[in-house]
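Peer 1: sequence plus predicted model, see below.
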Amino acid sequence: MNDQTGLLLRDIRSEPAAAPIAPSLERRRLRALAALIIADAVLLHLAFATASFLYEGVFGTARNMFAVQTFLPFFFTIALYNGTYGGPALRNWVFAAKRVITALVIAAALLNFLAFYTKSNAEFSRVAVTLGLILSAVALVSLRRMIPVVIDYFWDGRTMNRLIIDDGGPSFTEPDAVTIRADDYQLDPTDHDPFMFDRLGTLLKNQDKVIVTTPRERREDWAFLLKSAGVHGEVVSEPTHKLGALGVQHYDDQGRTTLIVSEGPLGLRSRMMKRLFDTVVALGAIIVLSPLLAYVALRIKLEDGGPVLFVQRRMGRGNKFFNMLKFRSMKVDRGDADGMRSTAREDDRVTRIGAFIRRTSIDELPQLFNILRGEMSIVGPRPHALGSRANNKYFWEVDAEYWRRHCLKPGLTGLAQVRGHRGATEHEKDLTDRLRSDLEYVAGWSLRRDIEIVIATVAVLTHEKAY
């Protein structure tokens, strides 16, 4: 047994203490922003109703209420696109005030433009509408000024998780950030050990910003790790071309500059769309396919009395381990928990029902439950067993870019699969072909492409390499 094999098979109890998982603040931010949108709508109605009372003596005249309801679609469209309801709006009230005033002014100009060309100006009271806009500006800015006070009181001022990893570089601090030492968790950016990647993935889970301070000679390695993890990552450094920096962040109070070396591949809106798509498709598939799932489970149980499911640890988003579910297709005493041996044609380990469900890809259907649990997506890079090899090399030894495919959730199907890159990896090209497709998918994600891949998957459910 070589050193790498021993590494993969070692008892998890020999690992360092479990890395702490930061609480997710994304839902907190989403709830706050949703509440802010509702509050803005209420304040705009109240401002226009008050304006009509001050000018016409009647609280909320019909024409002023019509004006504000016509105004709202313009306002919210501009506000959603100019960052009025983004994360920074919760942390910086001056930034938030500027954005909301910008949205207010542009929306008012568009409303006036529309009213002019539809000759409906006479339906609005210019004085009442102008007064309503002024009162709206005062109310919306006042609300922004109160947001930090509310956040400080209820959430101790925290709307983001920030992590600083000290790997022996220049001293660096940031308000509300948690600082850890890389040595305490045995984090070595030059070590391509899956267990180290899992520890790092656990530490980075739910982090909104990760800053690494490290010596010059290790910066490129850390930049690669952060890109692979799919997080907003920065390395404390002077500009260096090799890091592939995306931008520069200045911390004037410390006289320090960091390089932004990675961003999550998907923004909030894209992640929400992808998660909604995953949930709807997975839940629908489970309901429709429930008779087939029950039948296959019964056939597996009746054949040899063994467990129905095969559970195997694989690498997921952020290079973090998860337990992937499959229908068991091999004999109970011949299972390959680490995936050290690729399945071959006429493999003597495969059961009778196993041969059928592997040939038709039915063995993968239990991963629909992985999708509902948020560990996988309908479409994404396929997760590989830790012991998988090509030309007797572990996948990450063939190409270090392998780790970058894990910046998205693994998929039930993927671009590589619909292109026919599946089955055993006897040669290095078998892996590199898949890797190129996976990285292409990561770089160019769109919901439309996910739908196209799902449709294309139907044609490759049975495949000459599916055995």
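Peer 2: That came through, no problem. Residues are numbered from 1 along each chain as shown.

Peer 1: every contact and neighbour count from this point should use C-alpha atoms.
Peer 2: Noted.

Peer 1: helices along the stretch 51-200 of the chain, start to end?
Peer 2: 62-81, 88-91, 93-117, 126-155, 194-204 (DSSP state H, counting those that start in this stretch).

Peer 1: which among those helices is found nearest to R162?
Peer 2: Relative to R162, the nearest member of those by C-alpha to C-alpha is helix 194-204, separated by 9.5 Å.

Peer 1: who wins for proximity to L283 among the helices of the stretch 51-200 of the chain?
Peer 2: helix 194-204 (27.3 Å).

Peer 1: what packs against the helix or strand I455 falls within?
Peer 2: Assigned by DSSP states H and E, I455 belongs to helix 447-457. Contact here means 3 or more C-alpha pairs under 8 Å, 6 or more residues apart in numbering; DSSP states H and E; on that basis helix 447-457 packs against strand 377-379, strand 411-413, helix 415-418.

Peer 1: put this beside the first:
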Amino acid sequence: MSMSILAGAVRALDFAAVFALGALTFWIYVPDPEADRALYFSVALLAAVVNTMYVHSSGGYTLPGILPYARTVRRVLAAWSAVFATLAVVVFFMKIGTDLSRVWLALWFLSGAAFLAVERALLASVARRWIRMGRLARRAVIVGGGQAAADLIQSLEAQPDNDIRICGVFDDRKDSRSPAVVAGYPRLGTIDELVEFGRIGKIDMLIVTLPLTAEARVLQLLKKLWVLPVDIRLSAHASKLKFRPRSYSYVGTVPLFDVVDKPLADWDRVMKRAFDLTFGLLALLALMPIMVGAAIAIKFDSRGPIFFRQKRYGFNNELIDVWKFRSMYVDQADADAARLVTRGDPRVTRVGRFIRRTSIDELPQLFNVIAGTLSLVGPRPHALSAKADNQLYEQVVDSYFARHRVKPGVTGWAQINGWRGETDTSDKIERRVECDLYYIENWSIAFDLYILFATPLRLLSSENAY
């Protein structure tokens, strides 16, 4: 649970509660059928908007604004009082005071204040519990040891209501400049080992403590670390260079430079999942007749199961099982894709040639989308032993694993740009990875929709699919 998602949910709850209490109080206390309902509901809607703005401006939707119960209650009640002061000014200048019930306003104010106070008490309790459980904390690794790292760690831990949980330190140096323990945290390994640790340790953030003047070293580190789906921050804590406050992000009062942001984080991830579920279910219903027909054809064409499961790289290099319709003879199947399928490949069945050329063999991956291991749109997942020019893909393209910073997809930007099917040369896999990285850096719901609806048109051109 990220803080951004929690803050958004609390905003929505505040907005809905303020409006609902105003409407409910109206229905209970103002039975006059001649009362202007539109006016009352407009005032309730205005109060909901203004209250959300005031609480936001006072920091009431940040972690420091949520955890200390006494302080956060004072903030929300001050904002709620300011809302009614604003309403009083609006009512006065619009000369609608005689059209509104003063008792309704008083009851609404008291019920709203009571709700907000109770809500904040529950919210503070839940947030503290989630922080203790690690659900609301960001797991961070310090990159670079020595005194600079020690000073940064001490500053972070001195921040009240800090949501950063440091897992350890990684540094290539193993001499007196980088001791085995830094400010109570062990040195867990080298920078090369950090990449693997970042994958298995579910890390959220890397904080590099090297000075800004060590430009070559910082760039060398970033080239290794940017393939991870994490936020990368550069410590500005001890830097003598001072920039405008907006140039930094902050943990409490500790300044950090934002170098790399995790792709598809927070609400982007929620929207992406909602998109996958909505269009995935619609596609599954619409294409079910084709899938049933393909299953029957496969069963009658050759001996063996209808479906074929293959291990492929998923998000963050995790192995996932990808579902496909079987297109090869059972005794000639190549689960690791060590040998690419070529034109006229004798391993492919008669039905298999057709469903591969039309991509019908990929339709069972809609079940992966519903299960959450694939997205509808994203970099295509590759088999473990897939090769180009007799080399594994990661040996051909340095930035290959950066495409795994997001969940792989059934279709993608590379596929609708012609880089579909066989990847027998290094140029083909390089172009595909370029498209994948472009997609990651430029993702939006509109981009996904464009790729999704362009895919059927691109399937008409199947010269690379065997």
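Peer 2: Nice, I can see it. Keep in mind it's a predicted model, so treat the numbers as computed, not measured.

Peer 1: overlay the chains and give the TM-score.
Peer 2: Remark: TM-score between the superposed chains equals 0.71 [TM-score structural alignment, normalised by the length of structure 2]; 422 aligned residues with a C-alpha RMSD of 4.6 Å.

Peer 1: most tightly packed of the helices and strands packed on helix 447-457 of structure 1?
Peer 2: Stretch with highest mean neighbour count among these: strand 377-379 (a mean of 28; mean count of other C-alpha atoms under 10 Å).

Peer 1: that one corresponds to what range in structure 2?
Peer 2: Aligned by TM-score structural alignment, strand 377-379 of structure 1 falls on residues 375-377 of structure 2.

Peer 1: which residues touch the matching stretch?
Peer 2: 273, 276, 279-280, 366, 368-369, 407-412, 448, 451-452 (C-alpha atoms under 8 Å, 6 or more residues apart in numbering).

Peer 1: try 6 Å
Peer 2: With contacts defined as C-alpha atoms under 6 Å, 6 or more residues apart in numbering, stretch 375-377 of structure 2 is touched by 276, 369, 408-412.

Peer 1: quick one, strands of the stretch 201-350 of structure 1?
Peer 2: Listed in chain order, the strands of the stretch 201-350 of structure 1 (DSSP state E, counting those that start in this stretch) span 209-213, 233-236, 247-251, 256-262, 309-315, 321-327.

Peer 1: just name the most buried of these.
Peer 2: strand 233-236 comes out most buried of the strands of the stretch 201-350 of structure 1 by mean count of other C-alpha under 10 Å, with a mean of 27.

Peer 1: so which bits of stretch 180-196 of structure 1 are buried?
Peer 2: Buried residues in stretch 180-196 of structure 1, counted by 16 or more other C-alpha atoms under 10 Å: 182, 185, 187-189, 194-196.

Peer 1: with distance to N392 of structure 1 added, can I get these in CSV?
Peer 2: Output for the buried residues of stretch 180-196 of structure 1, formatted as CSV (distance: C-alpha to C-alpha, whole Å):
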residue, distance to N392 of structure 1
A182, 31
Y185, 30
L187, 26
D188, 25
P189, 24
P194, 17
F195, 20
M196, 22
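
Peer 1: and the gap between the residue most central in space within structure 1 and P265 of structure 1?
Peer 2: By C-alpha atoms, centre = their mean, structure 1 has its centre lying nearest to R271, at 5.4 Å. R271 of structure 1 sits 9 Å away from P265 of structure 1, taking C-alpha to C-alpha, to the nearest Å as the criterion.
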